[in-house]
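Asker: Mind folding the following:
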Amino acid sequence: MSQAEIALWTRARDLTRSDIQSALYERREIVKTAALRLTLHLISARDFPAYVTALKPAFTVYMQRQFARLGAKPAQVDAMMTTVMDALQDGPRTQQELIALARRRAGPKMRLWLKYAWSAVRPLVIEGLICYGPPRGGQATFVRVDQWLPKQPAIDIAEARATLVRRFLGAFGPASVNDFSRWCAMSVTEARPLFDSMRDEIVQVSVDGASGWMLRRDRSELADSTLDVRSPRLLPAFDSFILAHATKEHLIDRKHYKRVWRSQGWISPVVLLGGAIVGVWFPETSGKTCTLEVDLFDRQPRSIRDGIEREAEALGAFVGTPIGVVFL
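Answerer: Reported below is the predicted structural model:
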C-alpha cells in the first residue's frame, strides 16, 4: 500500500488511485519530491517553487556539511550534478541508473559518496531541479523539473516562507511557532518574526488551555465545527497529522507513545477517534487478500469496532484488495 495514497484517501473519500496517478503523472498537478525533513511528500505543483525556495537554505547547509566531512570539493559536486542533469535530458531515469552514470565520471571521494542511496539525486532535489517521474518496472524514476512542469515565476524567500505558514496553519492549526519550526526545520529565531509579520492573516487562539495560531479566515469555521467522536479513521504510517505538532499530549496518552513512535524512526499507522490516537494497525498481505491487525490501546465499544471494519472495507475498495480486520 502507498502511504501517500492512503493519506489522500482518508481526507478525500471520492478520490480513486487512478485520480492520484493522473494528477501526478498526466495532469502533473501534484509533485512527488523530498521536502520537509528531506522526506517524501506530495506537493501541489502550484506551491512547488515556494517549498523549494523556503526549505533550500537549511538543506543546502546540511548538504555542504556532508560533502565537507567527506572531503569533496564544490567543483566535484557540481560535476556530479551536471552529469545527472545531462543524463535526464532525454527523459526519466531510475536512481540506480543515475548513480551508475555519475560513478563513471567521479573521483575517489565522490565515488565514496555515491555508495549511498539518494546520493546522486539529493543535491538536485534540494535545488528544485529534479523531482520524481512515473515509476518504471516497480522502480521510481526522476525527471528534470524544467521539462516536467510549466515554468513558474520566481518567488522570494519571504513570500515562500509565508506560503509555508499558510499551508501549515491551514492544515494543522491551531499550532505554535515551535510546531512550525519543527515541521519545516526552520529555527524558532527565524520563525517567530515570520509569524509576527503575518498578524493580518493569522490569529492567536486558546484551545483547552493551550495557545496556538491559526488562519483568521478559518476561525469562524472552527468555532462552528463539532468533533465527530463516533467515526474512527485509519491513518497510514508517517501521516502528517501526527507529525505536525512538536508535542503530542493532545493526540495520545504518553504511556502509549512508543507504540506509535517506534525505534529507528518508524511511525506506525494509527486508528484515530475524536482527534486522538486510540490504537495502531498493521497490514498483513497473503496472496490477493489483506488483513489489518488492529491493536486498540483500550477496550472500545462494538460500535467503534464496527466502524473500524467499515473503514477497512472502504480502504480495500480504494486499493483494490479485499481487506479484513483482526483485533489483537
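Asker: can we go C-alpha only for contacts and neighbour counts from here?
Answerer: Will do.
Asker: how about the helices of the stretch 201-328 of the chain, start to end?
Answerer: Counting by DSSP state H, counting those that start in this stretch, the stretch 201-328 of the chain has these helices, from start to end: 216-224, 240-243, 257-260, 302-319.
Asker: run this one through as well so I can compare:
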Amino acid sequence: MALAIPRTELLRLRLRSHGLTRPSKGPVAGVSGAVAPDAAAARMFALQGQDLPGALWSIGQRAPGTDLAQVRTAFDSGELVRSWPLRGTLHVLAAEDLGWVLALTGARSLGGAAGRERQLGLDAAAFDVAREVAAGVLERGRQASRAELFAAFDRAGVSTDGQRGVHLLWHLAVEGLLVLGPFRGAEQFVVLTEEWIPQPRALSGDEAVRELVVRYLTGRGPATLADLTWWSKLPVTAARRALDDLRDSLTELSCAGTTSWALGSTLDRVAGESPRQVLMLPGFDEFLLGYSDRSAPLAPHHAPLTVPGGNGVFKPTVVVGGRVVGLWSRRASAHRVIVTCSPFDKPFPPRVAAALASAAADYGRFHGLEAQIVLGDPVRTRSG
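Answerer: Next comes the predicted model:
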C-alpha cells in the first residue's frame, strides 16, 4: 500500500535526492571539500548540459564550497564528460557511465534522427568520411575545438554548413566515437571516447535498465513511472519491469492521488542533513527539468513566466522550500556580478531576501566575482 505524503514532503525528499542539502550538525554547507564535484555529478547520474555555464553551476550547487575551477578540473581529469546520451540532448555525466548508457539509448536516438539527416543531406557515405577524419584528427590523445573539427570535415568534402556540423558531431558522439572532455578556456574540446575513457563500466540488457532506474531515483526520487520514461525514453514495459525487479528496495508513495517511487535510502537519510530552503538554480537544472510533471515545484500559472512562450528555454529560478517562487538573472563584468532576483507575485519576505543575498554571494564566490544582489519587482507586474 502506498504511503500518503503531502506535497511539502515530496519536495523535501526531492531536494534531498538532488543533493541540495546542508548538514544538520557539524560543518556548515559552504565548506570546501564536503562533496567533490565529480561525486556530486555522478550521484545525479546525468544533468542537463546544453547550457554549459548553467550545468557547471548545477554541479556547484550540489558540491557546496567548490568553485568553477574545481568543477572544470573534474572534466580536465576525465572524471566527467558531456555528450548526448538521453533525449538527443547534451548531458553531463560520469565518464565511466557514458558507454553503457549510449549502448542502451543510442540506437533509438539514431533511428529517430533519420528523417532529420535526410533533410540535411547527410548519408552513410558522409558519416563514413566524418568518422575517418575525426579519428585522424584526434588519435593519440589529440584534442580539437568544434571549429577545428568542422574545418577538417569541410576539407574532406563533408560540408558543415547550417546545422550539418553540429549534427555530424552529435551523430558520432551518440555512436560512441567522440565525447566532449577537457576545457581550454571557456570551451570544451572534443576527444576520442575510447582514449579518453579507458575503463568504462560494462552493463547491458536488463541489468543496464535496472541501473538506470536506480540512478535516476537516487538523484531525483520520488518520481513517477511517467517521469522516468519521459526522462530516459525507456520503453514503458522495460521501465515497469525494472521497478518490479527493484520493488524490495523501493517505497511506493502517494501525493495528491499520484503514485511515485523512492529508494528506501532516500527516506532513510532524514537524519544528518536538511534541505536548503532558498536556492538560485540555473534555468535547466534537473530539479525542474528532471520530470515530465513539474506541477509539484512549479504552479501552472507560473510556468509561462519560467518558460516564456513555451519555447523550451527555462529561465533561472528562485526556489523556496522546493517551490519555484521567482526568477533571477545576472550581469557580470571582469570582477563583479549583479544578481537580480524577482518574485512572481509579491515581494520576497525579509528572511527570503536575506537568504537570497547569501545565495548570490555563493554564486559570486563560485565564479571568483564580487556579488551584489538587487531585489526586482514582481515578474507579473513587469510582464503585465
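Asker: List the TM-score for the superposed pair.
Answerer: Overlay of the two chains. TM-score (TM-score structural alignment, normalised by the length of the first structure): 0.89; 322 aligned residues with a CA RMSD of 2.4 Å.
Asker: hang on, the earlier thing: let me have the helices of the stretch 201-328 of the first structure in a markdown table, adding mean neighbour count as columns.
Answerer: Compiled in a markdown table, the helices of the stretch 201-328 of the first structure are given as follows (neighbours: other CA atoms under 10 Å):
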| stretch | mean neighbour count |
| --- | --- |
| helix 216-224 | 12 |
| helix 240-243 | 17 |
| helix 257-260 | 15 |
| helix 302-319 | 17 |
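Asker: of all these, which lies closest to residue 35 of the first structure?
Answerer: helix 240-243 (12.5 Å; CA to CA).
Asker: if I look at residue 21 of the first structure, how far off is residue 216 of the first structure?
Answerer: Residue 21 of the first structure sits 34 Å away from residue 216 of the first structure, going by CA to CA, to the nearest Å.
Asker: quick revisit: any chance of the helices of the stretch 201-328 of the first structure in TSV, plus distance to residue 108 of the first structure?
Answerer: Output for the helices of the stretch 201-328 of the first structure, formatted as TSV (distance: least, CA to CA, whole Å):
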stretch	distance to residue 108 of the first structure
helix 216-224	55
helix 240-243	39
helix 257-260	41
helix 302-319	45
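Asker: For the aligned partner of residue 78 of the first structure in the second structure, list the residues it contacts.
Answerer: Mapped onto the second structure by TM-score structural alignment, residue 78 of the first structure lines up with residue 128. Residues in contact with residue 128 of the second structure (CA atoms under 8 Å, 6 or more residues apart in numbering): none are found.
Asker: ok, which stretches of the stretch 101-250 of the first structure are strands?
Answerer: 130-136, 139-144, 202-207, 210-215, 233-235 (DSSP state E, counting those that start in this stretch).
Asker: What span of the second structure is the fourth one aligned with?
Answerer: Mapped onto the second structure with TM-score structural alignment as the criterion, strand 210-215 of the first structure occupies residues 258-263.
Asker: mean shift of the matching stretch relative to the first structure?
Answerer: Once fitted to the first structure, stretch 258-263 of the second structure is off its aligned match by 1.4 Å on average (mean CA distance after the TM-score superposition for the first structure).
Asker: Pull out the buried positions in that stretch.
Answerer: 259-263 (16 or more other CA atoms under 10 Å).
Asker: List just the nearest of those to residue 97 of the second structure.
Answerer: Proximity of these to residue 97 of the second structure (CA to CA) peaks at residue 263, which lies at 20.3 Å.
Asker: Aligned to residue 62 of the first structure, what sits in the second structure?
Answerer: By TM-score structural alignment, residue 62 of the first structure lines up with residue 112.
Asker: Actually, residue 116 of the first structure.
Answerer: By TM-score structural alignment, residue 116 of the first structure lines up with residue 164.
Asker: what number of residues lie near that match?
Answerer: 18 (other CA atoms under 10 Å).
Asker: Surely it and residue 120 touch.
Answerer: Yes: using CA atoms under 8 Å, residue 164 of the second structure is in contact with residue 120, at 6.2 Å.
Asker: Which part of the first structure matches stretch 175-184 of the second structure?
Answerer: Aligned using TM-score structural alignment, stretch 175-184 of the second structure spans residues 127-136 in the first structure.
Asker: hmm, I was thinking of stretch 54-64 of the second structure
Answerer: Aligned using TM-score structural alignment, stretch 54-64 of the second structure spans residues 3-13 in the first structure.
Asker: Not counting that stretch itself, show me its contacts.
Answerer: 15-17, 20, 41-42, 233-239, 315, 318.
Asker: Just name the closest of those residues to residue 96 of the first structure, please.
Answerer: Of all these, residue 96 of the first structure sits closest to residue 41, with 20.8 Å by CA to CA.
Asker: Now check the second structure for the residue matching that closest one.
Answerer: Here residue 41 of the first structure is matched to residue 91 in the second structure, going by TM-score structural alignment.
Asker: Name the SS class of its match, please.
Answerer: Following DSSP: H, G, I helix; E, B strand; the rest coil, the label given to residue 91 of the second structure is strand.
Asker: Against residue 115 of the first structure, how distant is the residue lying closest to residue 141 of the first structure once chain neighbours are set aside?
Answerer: Closest residue in space to residue 141 of the first structure, ignoring its immediate chain neighbours: residue 94 at 4.2 Å, by CA to CA, 6 or more residues apart in numbering. Using CA to CA, residue 94 of the first structure is found at 15 Å from residue 115 of the first structure.
Asker: and those two? which has more neighbours close in?
Answerer: Legend: neighbour count by other CA under 10 Å for residue 94 of the first structure and residue 115, higher for residue 94 (19 against 13).
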